[in-house]
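Asks: Take a look and give me a structure for this.
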Amino acid sequence: MDIKQIRTLIAIAETGSATKAAELLHLVQPAVSRHIRMLEEECGALLFERERHGMVLTDAGRTLAEYGRRALRELDKARAEIGPAANAISGRLMIGLLASTSSLLATELVARVRAKHPAVTVGINVGYAGNVVQWLEAGEVELALLYDTRASNGLQVEALLDERLYVIGPPGEIDASTPFPLKQLRDRPMILPNAPHGLRSIIEHALAVAGISVDVVAETNALDLQKSLVNKGFGYSILPSSAILDELRDGTLSGAPVGTPDLSRRIVLARAATRRASPVSVAAAPELVGLMKEMVLGGAWPGAAWIGR
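Replies: Got it, this is the predicted structure:
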């Protein structure tokens, strides 16, 4: 099993075609077929099934492709670190952002990293906290934003900010000038993130402590859908301020901070404790932290309080 064979496996998996993979890898198709045949012989398993729409990975193929992608990422990072430009930061960095913070941070983060380190390619994976933790553990991202996460054997975390949560409703429903008492949600229809989403846990814990029952009419793992359902009058929801800035500004949603009691989440910068930090991630982390600090202290992140360095 060698690198060329693994790259061939992944190219076919992504294109669904040996012919397209051959073009992508600048190989003749018999060489592509030979690489896959040798992999199958070594693994003792069929890696692809040929279907009407192309070549599809088998269960064994998906497992090998997953580990192969990780191996190639590690090799690419090693190659970047030992490259000839000793003083230049180069390579590829994958960052995991929470769905609620991505629209606020992603564009400016890429711009800052690229301006300071033009040889760095920035990749951003966006998901909910559970997804991001899995990406960190699997080595698919090097840096990530999480919330209400503590240091463990697998993660190193640095607390950055506390962000207030907002009750949101259809346009004109909620007065933004005063906090919204949690008790006023009693028996109201609610649209919430799917369990076991971290935000869902925070909301359910707060409601349980306050002795409040609500009518959960819809659950979704899509932030845009959650906001759309609220906009169309299906119910209310609770979201962090960073997720709703644009909607509150343009009036497509109404909202106010949760009050009595106040409700917030803590956002932390996380790294995998078991992996050596690459020069790219060491260089980019201050850019992410600095951007967030500027937004909070400059008022561009309403409802957030800076607690980091």
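
Asks: use CA for all of it now, contacts and neighbours both
Replies: Fine.

Asks: and the closest residue in space to Ile6 that isn't next to it in sequence, how many neighbours does it have?
Replies: Distances taken as Cα to Cα, 6 or more residues apart in numbering put Gly68 closest to Ile6, at 6.0 Å, once the chain neighbours are dropped. By the measure other Cα atoms under 10 Å, the count of residues near Gly68 is 18.

Asks: what's the answer for the one 10 residues further on, then?
Replies: Applying the criterion other Cα under 10 Å, we find 13 residues in the vicinity of Ala78.

Asks: how near is it to Pro84?
Replies: According to Cα to Cα, to the nearest Å, Ala78 and Pro84 sit 12 Å apart.

Asks: max-length helix in this structure?
Replies: Looking only at the chain and at elements set by DSSP state H, the helix with the highest residue count is helix 59-81.

Asks: neighbouring contacts of the next helix or strand after that one?
Replies: Past helix 59-81, heading to the C-terminal end, the next element that is a helix or strand (DSSP states H and E) is strand 91-98. Contact with strand 91-98 is made by 76-77, 80-81, 119-129, 132, 135-136, 140-146, 280-281, as judged by Cα atoms under 8 Å, 6 or more residues apart in numbering.

Asks: for stretch 32-49, same thing?
Replies: Under Cα under 8 Å, 6+ apart, the answer for stretch 32-49 is 1, 4-5, 8-9, 18, 21-22, 55-62.

Asks: Can you select the buried ones from those residues in ChimeraX?
Replies: Here is the ChimeraX selection string for the buried members of the contacts of stretch 32-49, based on 16 or more other Cα atoms under 10 Å:
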select :5,8,9,18,21,22,55,56,57,61,62
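
Asks: Tell me the one among the contacts of stretch 32-49 nearest to Lys183.
Replies: Minimum separation from Lys183 among the contacts of stretch 32-49 (Cα to Cα) is found for Arg62, which lies at 48.2 Å.

Asks: separation between that closest one and Leu182?
Replies: Distance, Arg62 to Leu182, by Cα to Cα: 46 Å.

Asks: Tell me the secondary structure of Cys6, please.
Replies: Quick fix: residue 6 reads Ile, not Cys. Three states are possible here, and by DSSP: H, G, I helix; E, B strand; the rest coil the one that applies to Ile6 is helix.

Asks: for this structure, which strand is longest?
Replies: What stands out as the longest strand in the chain, according to DSSP state E, is strand 155-169.

Asks: just checking, next helix/strand downstream of that one?
Replies: Moving toward the C-terminus from strand 155-169, the first helix or strand encountered (DSSP H and E) is strand 180-181.

Asks: Second chain to compare with the first, below:
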Amino acid sequence: MEKVNLDQLNTFALVVRQGSFSAAGDLLGLTQPAVSLQIRQLEQRLQVRLLERVAKRVRPTSAGEVLLEHIARINTAVDNALGAMADHAQEIAGVITVGTGATACIHLLPSLLRELKQNYPRLNIGVRTGNTDNMVKAVEENRLDIALVTLPASGRNVQLTPLLQDEFVAIFPADGTNVPVEFTPQGLGALPWVAFEAGSSTRRLIDSWFLSAGVKPMPVMELGSIEAIKEMVAAGLGYSIIPRMALTDLRGRSLTPVLERTLAIALRQDKPLNRALQKVIAGLNGLKQLP
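Replies: As a prediction, the model looks like this:
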């Protein structure tokens, strides 16, 4: 009897996740007909229909839903086998994919990644950036090996381990214009605010800080890049509130009351901890010692 093809199983899972054959093909580097052929061959092998189209999106059938649960367990078993083999290797080697927010990617990870590359030349670390919800989801679905996220967060079968505290500070143009006497919600609320884009975990924390004092400021602009925010502040277009780790040439003022975020490691509870992943986790834990 012909064995089930692992590539076909993972292609099926990706089609479900993306909601279309063409979107899955773009990620896999395959044409839409090639993706369709893999799904058709899998359905013929299993003798069931796995997908159906609902409101212009591809959805799994009831059989497809059951298969998805098995695929997650199959991938875990494969990871366990690969991890067991890696434990027998003399060198730390392999590919580890880390997810994080853009701020931590720019200001926290470079030195860690440089040190790991110097110590373990055969260890390849890929980095993906995104918001906390997407990072946790990717860890849950085994598309990321590990992620650095902002609490609060939650995910099925995902363990979240607090790593370090990062204070938020207010930044103003270097010429000192529009600097309030107190860096409180009331003192800042009426000033032009260059804010993070709505929906991000950072923006939710800052909004909560204002709302706890009954203040609801209206941003003059909302940007997704912290570097763009800093440029707008430097140009005199307003103030902003950013993580202290992102400070460079702008002076940061502590807020009253203090506003902090907790960065945490997100890892699947059943993730095999091969030697390569253990080194990455140890490196992240070493960030606790940073000033």
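
Asks: mind listing what the aligned residue in structure 2 for Ala272 of structure 1 touches?
Replies: With the correspondence set by TM-score structural alignment, Ala272 of structure 1 lines up against Arg268 in structure 2. Arg268 of structure 2 makes contact with 139-140, 142, 145-146, 157-159, according to Cα under 8 Å, 6+ apart.

Asks: can you tell me how far Ser225 of structure 2 sits from Arg128 of structure 2?
Replies: For Ser225 of structure 2, the distance to Arg128 of structure 2 - Cα to Cα - is 15 Å.

Asks: hmm, back to that, farthest-apart pair in the contacts of stretch 32-49 of structure 1, please.
Replies: With distance counted by Cα to Cα, no two of these lie farther apart than Ala22 and Asp59, which are 22.9 Å apart.

Asks: Any idea how many residues pack against the nearest residue to Glu141 of structure 2 once chain neighbours are set aside?
Replies: Excluding the flanking residues, the one nearest Glu141 of structure 2 by Cα to Cα, 6+ apart is Ala72, at 7.6 Å. Counted with other Cα under 10 Å, the burial measure for Ala72 of structure 2 works out to 16 neighbours.

Asks: next one: Leu144 of structure 2
Replies: Here the neighbour count serves as a burial measure; for Leu144 of structure 2 (other Cα under 10 Å) it reads 22.

Asks: What is the equivalent residue in structure 1 for it?
Replies: Alignment note (TM-score structural alignment): Leu144 of structure 2 maps to Val141 of structure 1.

Asks: hang on, Leu269 of structure 1 packs against Asp148?
Replies: No - under the criterion of Cα atoms under 8 Å, Leu269 of structure 1 makes no contact with Asp148, lying 10.7 Å away.

Asks: out of these two, which sits in the more crowded spot?
Replies: Each of Leu269 of structure 1 and Asp148 had its neighbours counted (other Cα under 10 Å), and the higher figure belongs to Leu269 (23 against 15).

Asks: which SS state does the more buried one fall under?
Replies: strand.

Asks: What range does the helix or strand hosting Ile125 of structure 2 cover in structure 1?
Replies: Following DSSP H and E, one finds Ile125 of structure 2 within strand 123-129. The alignment of strand 123-129 of structure 2 onto structure 1 (TM-score structural alignment) spans residues 120-126.

Asks: The matching stretch against structure 2, how far on average?
Replies: Comparison of stretch 120-126 of structure 1 with structure 2 after fitting gives an average deviation of 1.5 Å (mean Cα distance after the TM-score superposition for structure 1).

Asks: measure Leu97 of structure 1 to Ile267 of structure 1 for me?
Replies: As judged by Cα to Cα, Leu97 of structure 1 and Ile267 of structure 1 stand 11 Å apart.

Asks: which residues are in contact with both of those two?
Replies: Listed contacts common to Leu97 of structure 1 and Ile267 are 145-146; contacts here mean Cα under 8 Å, 6+ apart.

Asks: For the stretch 151-291 of structure 2, just list every one of the helices.
Replies: Counting by DSSP state H, counting those that start in this stretch, residue ranges of the helices within the stretch 151-291 of structure 2 are 185-189, 201-211, 226-234, 275-285.

Asks: from the chain's centre, how far out does the first one sit?
Replies: Relative to its parent chain, helix 185-189 of structure 2 has a centroid offset of 31 Å by Cα atoms, centre = their mean, to the nearest Å.

Asks: Stretch 29-46 of structure 2 too?
Replies: Counting by Cα atoms, centre = their mean, stretch 29-46 of structure 2 comes out at 30 Å from the chain centroid.

Asks: show me what contacts the spatially most central residue of structure 2?
Replies: Taking Cα atoms, centre = their mean as the criterion, Met135 is the residue nearest the geometric centre of structure 2, at 2.9 Å. Neighbour list for Met135 of structure 2: 99-100, 129, 144, 147, 149 [criterion: Cα under 8 Å, 6+ apart].

Asks: corresponding residue for Met38 of structure 1 in structure 2?
Replies: In the superposition onto structure 2, Met38 of structure 1 corresponds to Gln41 when matched by TM-score structural alignment.

Asks: ok, and for the helix or strand that contains that match, which residues are buried?
Replies: With elements delineated by DSSP H and E, Gln41 of structure 2 resides in helix 32-46, which encompasses its position. When burial is assessed from 16+ other Cα under 10 Å, helix 32-46 of structure 2 yields the following buried residues: 35-36, 38-40, 42-43.

Asks: a markdown table for those, including distance to Ile106 of structure 2?
Replies: Supplementary listing: these in a markdown table, determined by distance: Cα to Cα, whole Å:
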| residue | distance to Ile106 of structure 2 |
| --- | --- |
| Val35 | 36 |
| Ser36 | 39 |
| Gln38 | 39 |
| Ile39 | 39 |
| Arg40 | 43 |
| Leu42 | 42 |
| Glu43 | 44 |
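
Asks: Just the closest of those residues to Thr256 of structure 2, please.
Replies: Nearest to Thr256 of structure 2 among the buried residues of helix 32-46 of structure 2 is Val35, at 54.8 Å by Cα to Cα.

Asks: pretty sure Ser70 of structure 1 is in contact with Leu136, am I right?
Replies: Let me fix one detail, which is that residue 70 of structure 1 is Arg and not Ser. No - shown here, Arg70 of structure 1 and Leu136 do not form a contact pair, counting by Cα under 8 Å, at 11.7 Å.

Asks: Those two: which has the busier surroundings?
Replies: Looking at Arg70 of structure 1 and Leu136 with other Cα under 10 Å, you find the greater number of neighbours at Leu136, namely 23 against 14.
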